[in-house]
Structures are given as structure tokens and as C-alpha cells.
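Peer 1: A predicted structure for the sequence below; I have some questions about it.
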Amino acid sequence: MASSPSSSSPGSGWRLTSDLDEFHSRAETFLHSAPALHTALLSVTDTLRTRGLHAYGDEDPLFGFRTGGGGDDHSDGVGDGEGDGDGGQGPGAGEPVVTGAFLWTPPHFLALSPLAEGGGGGDADAAVDELAAVLADAGLAPAGVGAESVTAAAFADAWRRRTNATPAVNFPQRLYRLGTLTPPEPPPAGGARVATGADRALLVRWHGAFHEAIGEKGAMGAGEWADARISYGGVTLWEAPDGTPVAMAGNTRQVAGQIRIAPVYTPAHERGRGYAGAVTAEVSRAALAAGADEVLLFTDVGNPTSNALYQRLGFRPVRDFTQYRFTR
């Protein structure tokens, strides 16, 4: 990675750093101001802080934040008309307010906060263009970007203009937030339990099967993922009456009051029996009992079955997100 430990670009509000502590201290208030929109950045940052800088790969991660510019993308309603944060909390006295952030854990895509709220605008467009310029001038070449859909499209276009790369939609997603939990009635036979170290081999196998089914490589290796989730009780299994696991639902650790459910997986031969809905409802219930203000999950926009299931459980759409892959 062609980056210095900490750098900024003249004429740009973006600062790049490889220092996780600097990123956390400067961007924390901004990320916490809209936990739903920043769920991916919050959970990845939390994992890097708890599991180490190389939890997602051998290369050092890169972080960035933008100050100034008068960004106000956290004062508008989101999805259901409710605000996602007051957007008015700032850093310590004398420090400029952070208005955007990203993190990049190569070889994975760059994860970017919303910058082009409501279709863009002068400053939002400038923020996207400046980031593309700063990264390209530093000799950096992310394989893609993932962000709220308007921001993702704007950055993909800026990156195309800056580098002549060809962007292509890789994975469209929809972010949901739990309203009133409505567990399936009647529930399927069996019950839920939190996975333990004795389930590690099963979790590794199902992690691989899940990502094979969606056609996407996992952000973490299967073993590292299983160990991380087991360490805090981050996977719940639904068991048939004879004790056989038939489905799982994972959850991130609680950060900024939000917990995100991921992944939800049922082996093909067990599908259609209500296990996915039951285990998702149980994880949601446990998250609320643990004090979470928001329970979130992403779905594949193109999967009507999963979108319908989560809406029956009480999840409501927040915003669409898109991943773009860059090719030369």
C-alpha cells in the first residue's frame, strides 16, 4: 500500500491515516451520530480494535476522514421519517467537525460513509471528487467501493473519471431496521441456543456454504470469523427437537447502540420450515434485551424471499447500499 502513516492533501478536507487510534478518536462522534447508516464502518472498526489490524487480511488497513465542508447528511430523516442522529455533536474544542469517513482493509472494497445525501449537491460532489483524487494521487487502487447507493454511484463515477477504471455493480443491498418484533407464530419445532467452541467446525462449514450461496467471498477467513463470533456469543443456532442444528443467525457486537444481524443461513435441505425466521427473531429479541437501540440487517435487493421474511418479522427498509467493483 503506497501510503504514509498519516497524510492530507492540499486543498482537500480528507486526511489519510494508518493509525486506528487516530481514526477512532477523530471519527467516533461522526460515526456515532448516525449508527444505522454507519453500521459497516462501526462494526469493522470494532473488529479491528478487538481482533487486531489484520483481522481481515495481511495488508495494513487505511483510514480516512474529511473535515469541514459543512456536511449535513445526518440531519435528514432516514427511510421511515425518523432522524438517525442529531448530527450536531462535534469533536473537542478547536478541532474541525468530521463530515465523512472511510476505511479500507485490502484486498476488500473501500467502505465509505454517506457523502451524497439526497442526490448530491455542491459540497457532497466535491467530497467524492476530492477523495477519488487523494486516493489516486497516493497511488492507491481499491478493488471497489461499498456505500449508500447515491454515494457509491458518485464515487464510482469519480473514480472512473480519475483513473479510467470501469465500475460495475457487484452487490446491491437493502439495509433494514427493526421496528416492532413480530416472531413467527407458531414457531417451528425446536429451540435456540448460543453457539460455543464445540460448534466451531459447524460454524466454519456453514460460513463457507453461506458465502458460496451468495457468490461473495467472506470478509474474514472462516476460522477467524468463527473464533471472533464465539468469543462474544455472536452466533445463535436453531436446533431441531433431537438437538440437530438446522439454521444459524450471527450478530455483530453492540457498538453505538446498534447490533447488526449477519449472516442468516439455513442448509438447503432444511429450508422452507421457518427456521431462518425463528432464529432471526431470537437474535433480535436477545439484542433488544441486551439494550440495543437499533437492530439492523442487510438483504440482497434481488432476493424477494428474504426481503419478505424480514418485513414479516418487523424490519423496515432504511436505505439501499451498493457495492461497485473496479476493473481496468
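Peer 2: Ah, there it is.

Peer 1: contacts and neighbour counts: CA atoms only from here.
Peer 2: Fine.

Peer 1: show me what contacts Leu313?
Peer 2: The contact partners of Leu313, by Cα atoms under 8 Å, 6 or more residues apart in numbering, come to Thr180, Leu181, Thr182, Pro183, Pro184, Gly277, Ala281.

Peer 1: So what's the residue count around the closest residue to it other than its chain neighbours?
Peer 2: Leaving aside its chain neighbours, Leu313 sits nearest to Thr182 (4.7 Å; criterion: Cα to Cα, 6 or more residues apart in numbering). Thr182 is flanked by 16 other residues according to other Cα atoms under 10 Å.

Peer 1: for Gly190, same thing?
Peer 2: 16.

Peer 1: Quick check: the gap between Pro188 and Gly274.
Peer 2: Pro188 sits 6 Å away from Gly274, going by Cα to Cα, to the nearest Å.

Peer 1: Kindly report the same for Phe326.
Peer 2: Distance from Phe326 to Gly274, by Cα to Cα: 38 Å.

Peer 1: Give me the more crowded residue out of those two.
Peer 2: Per other Cα under 10 Å, whichever of Phe326 and Gly274 has more neighbours is Phe326, with 22 against 18.

Peer 1: Pasting the second one now:
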Amino acid sequence: MTWSFTESAAAFRAAAAEHLAAEPVRNTAVLTLMDTAGRLGWWAEPDGGVTGVLVVSPPGEPSLGAMTEEAARALAAEGLPGGERPTAVRGETAAVEAYAEATGRPWAPVARMRLFRLGELTPPDPAPEGRARVATGADVPLVAEWTKEFARAIGDEPAEDYTGFVTERISEERLWLWEGPDGRPVSMAAVSRTIGGQARVHLVHTRPAERGRGYAAGVTEAVSRAALDAGTERVLLFTDLANPTSNALYRRLGYRPVTDHLTVTFTD
């Protein structure tokens, strides 16, 4: 049993294809990042079957896909190629904890998330006032500013400029807005590109002064339905376990929990 690594997405796909196909939802982060990752890895059993995968994205932080705790501990023991010492690692809670403990390094949890998969999409009841619409180029400045607010709200350091980030999503019609009863945008949500038959809803954000009116539910239902209408087989999203309001909201819309995720940082 051993870890193998490559910088080639094609080589990774060839080696891990069966595992990725068997667990596409649990491997959503790997599937999303593998074409831009700096390094990819897979854990093979004695019979050659792959039972664990990961991606290492700049700045050298591993995202663990579906894997056994044994594979996670072996990764800690073997280390990353070149002796890299990651400052953080993320993935399913059991695997991340097994990896972190096996490193022998001091670590601390910084984020606990839950991965959801959409079952039967259920419109919010009562329906919020207003309507959903696809964002347009004219919305770029507003959405870029909201994205800064979103980053701060989830505890990230916002980038200086999100113009390119939001322009890409808007130009591909993957970002939706909810307009309140007066026609002003009050909430937003985006969906990733569909990869391997699945896409993730993200950037769900409502201005603080507009919260409590169901706008997030309205725009999330709209962007989720758009993904389904485009032929996406599996619609996913992550929620912060520290936010019971959002977790309850997504359940009402038809999202069902899959597995819990953890991000840790190493403090040495």
C-alpha cells in the first residue's frame, strides 16, 4: 500500500478513475480542483485498487478526498513529495483528524463544514417577495463588493478586487440575484461549473439589513433549479456547522447531509 503523486491530471484520472466514479459526491473538491492543482495523489491497496485521493493546491495545502483513516495516517507518515510541510489541510473530518494526529505536529480546527446533496428541490414556503434573475454585466461592481462582504462574513481575508472572479460567473450565467419588491438586488447565489455531472452552489449572501425575509432561500432555490434544468445530475453545497440558520434553510429546500468536513491549521 502506498501513496503515488503526479502533476498530470490525465495520469491522475487514469489511476483513480474507478474511485472517483464510485464516490463523486465525497470527492467533489478533488474533481473541482484537479485540473488546476499543483499536485495530485492516490492511495492504492495491495490489489491495486485506489481507496483515497487528494489534491494539493497553491499555497501547498492538501484537500483530502474520500479516503480511509489508514490512508490518511500513511500520508502523514510518508509526507508529501519534496518534504513539504503544509500549513493547513481540509477534507472529511475523520480523515483530517487522523492525518493531523499522525503528523505529531500541533494543530487546531479552524472550520467545520457539512456537505449537502440536493434531493427533491422544494420551493420556499411562504415564497419571499420579489423575484430571481440572472446577473448581468451591469451587476459586476455590486456583486464584486458583495463578494468582499461574503469573504469577511466567513472569516476569510478578502481579495483586493473580485471583478474577474465575478465576471467569469456572470458571463457564464452561473450567478443569480434576488430582487426585492422594489426591484433592488438584495441577495445572491452562484453555482460552479458542472464537472463529472455535479455542481456546487456557493456565494450565498444577503446584505445584513435585508436578512430574515427569505431572500437567501429564494435565490438558492433559483440557482439550484437552474443547475438541474441545465442537466446537472448532482447539486451540492457546503454549510458552516456553526450557522444553524443556513443549515436549516438548506434542509427545507431539499438538501440532505452527506458528510462533515474539517479544516485544520498547524501551529508550529
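Peer 2: Here it is on my side, so go on. Owing to the predicted nature of the structure, the values given are computational and were not obtained by experimental measurement.

Peer 1: Select only the buried ones of the contacts of Leu313 of the first structure in PyMOL?
Peer 2: Paste this into PyMOL to select the buried members of these, with burial taken from 16 or more other Cα atoms under 10 Å:
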select buried, resi 181+182+183+184+277+281
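
Peer 1: so which helix or strand takes in the residue most central in space within the first structure?
Peer 2: Taking Cα atoms, centre = their mean, the centroid of the first structure lies closest to Ala40, which sits 2.2 Å from it. Using DSSP states H and E, Ala40 of the first structure maps to helix 39-51.

Peer 1: Quick check: the aligned residue for the residue nearest to Leu313 of the first structure in the second structure?
Peer 2: The equivalent of Thr182 of the first structure in the second structure is Thr122 (alignment by TM-score structural alignment).

Peer 1: again, but for Phe315 of the first structure
Peer 2: In the second structure, Phe315 of the first structure lands on Tyr255 (TM-score structural alignment).

Peer 1: wait, doesn't its match sit right on Leu118?
Peer 2: Yes - using Cα atoms under 8 Å, Tyr255 of the second structure is in contact with Leu118, at 4.1 Å.

Peer 1: mind checking the SS state of the residue located most distally from the centre of the first structure?
Peer 2: In terms of distance from the mean C-alpha position of the first structure, Asp242 ranks first, at 35.2 Å (Cα atoms, centre = their mean). With DSSP: H, G, I helix; E, B strand; the rest coil as the basis, Asp242 of the first structure sits in coil.

Peer 1: coming back round to it: hey, what's in contact with both of Tyr255 and Leu118 of the second structure?
Peer 2: With Cα under 8 Å, 6+ apart, Tyr255 of the second structure and Leu118 have common neighbours Leu236.

Peer 1: who's in contact with the match of Thr182 of the first structure?
Peer 2: Counted by Cα under 8 Å, 6+ apart, Thr122 of the second structure has contacts Glu221, Arg252, Leu253, Gly254.

Peer 1: Pick out whichever of those residues sits closest to Glu23 of the second structure.
Peer 2: Of all those, Glu23 of the second structure sits closest to Gly254, with 20.8 Å by Cα to Cα.

Peer 1: Is there a neighbour count for the closest one? I'd like the number.
Peer 2: 17.

Peer 1: Show me the strands in the stretch 1-150 of the second structure, by range?
Peer 2: Remark: strands assigned in the stretch 1-150 of the second structure by DSSP state E, counting those that start in this stretch are 2-6, 39-44, 50-57, 61-67, 88-92, 107-118, 131-134.

Peer 1: any chance of these in a markdown table, plus mean neighbour count and distance to Trp178 of the second structure?
Peer 2: Converted to a markdown table, those look like this (neighbours: other Cα atoms under 10 Å; distance: least, Cα to Cα, whole Å):
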| stretch | mean neighbour count | distance to Trp178 of the second structure |
| --- | --- | --- |
| strand 2-6 | 16 | 43 |
| strand 39-44 | 23 | 38 |
| strand 50-57 | 23 | 33 |
| strand 61-67 | 23 | 32 |
| strand 88-92 | 23 | 32 |
| strand 107-118 | 18 | 20 |
| strand 131-134 | 18 | 4 |
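
Peer 1: Quick one: closest of these to Leu75 of the second structure.
Peer 2: Of all these, strand 2-6 sits nearest to Leu75 of the second structure, with 7.0 Å by Cα to Cα.

Peer 1: Comparing the closest one with the first structure, how large is the average distance?
Peer 2: Superposed on the first structure, strand 2-6 of the second structure shows a mean distance of 1.6 Å to its aligned residues (mean Cα distance after the TM-score superposition for the first structure).

Peer 1: and that strand, what does it pack onto?
Peer 2: Packing partners of strand 2-6 of the second structure (3 or more Cα pairs under 8 Å, 6 or more residues apart in numbering; DSSP states H and E): strand 39-44, helix 69-78.

Peer 1: In contact with the counterpart of Ala189 of the second structure in the first structure, which residues?
Peer 2: Using TM-score structural alignment, the partner of Ala189 of the second structure in the first structure is Ala249. Under the criterion of Cα under 8 Å, 6+ apart, the neighbours of Ala249 of the first structure are Val235, Thr236, Leu237, Ile261, Ala262, Pro263, Val264, Tyr265, Ala276, Val279, Thr280, Val283.

Peer 1: go again using 10 Å as the cut-off
Peer 2: 194-195, 234-238, 261-266, 276-284 (Cα atoms under 10 Å, 6 or more residues apart in numbering).

Peer 1: SS state for it?
Peer 2: strand.

Peer 1: can I get the helices and strands packed on strand 2-6 of the second structure in TSV with distance to Gly197 of the second structure?
Peer 2: Converted to TSV, these look like this (distance: least, Cα to Cα, whole Å):
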stretch	distance to Gly197 of the second structure
strand 39-44	21
helix 69-78	27
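
Peer 1: Out of these, which gets nearest to His19 of the second structure?
Peer 2: Closest to His19 of the second structure of those, according to Cα to Cα: strand 39-44, at 9.6 Å.

Peer 1: Enumerate the positions of the strand or helix carrying Phe321 of the first structure that are buried.
Peer 2: Assigned by DSSP H and E, Phe321 of the first structure falls within strand 315-327. Neighbour-count burial for strand 315-327 of the first structure flags Phe315, Arg316, Pro317, Val318, Arg319, Asp320, Phe321, Thr322, Gln323, Tyr324, Arg325, Phe326 (criterion: 16+ other Cα under 10 Å).
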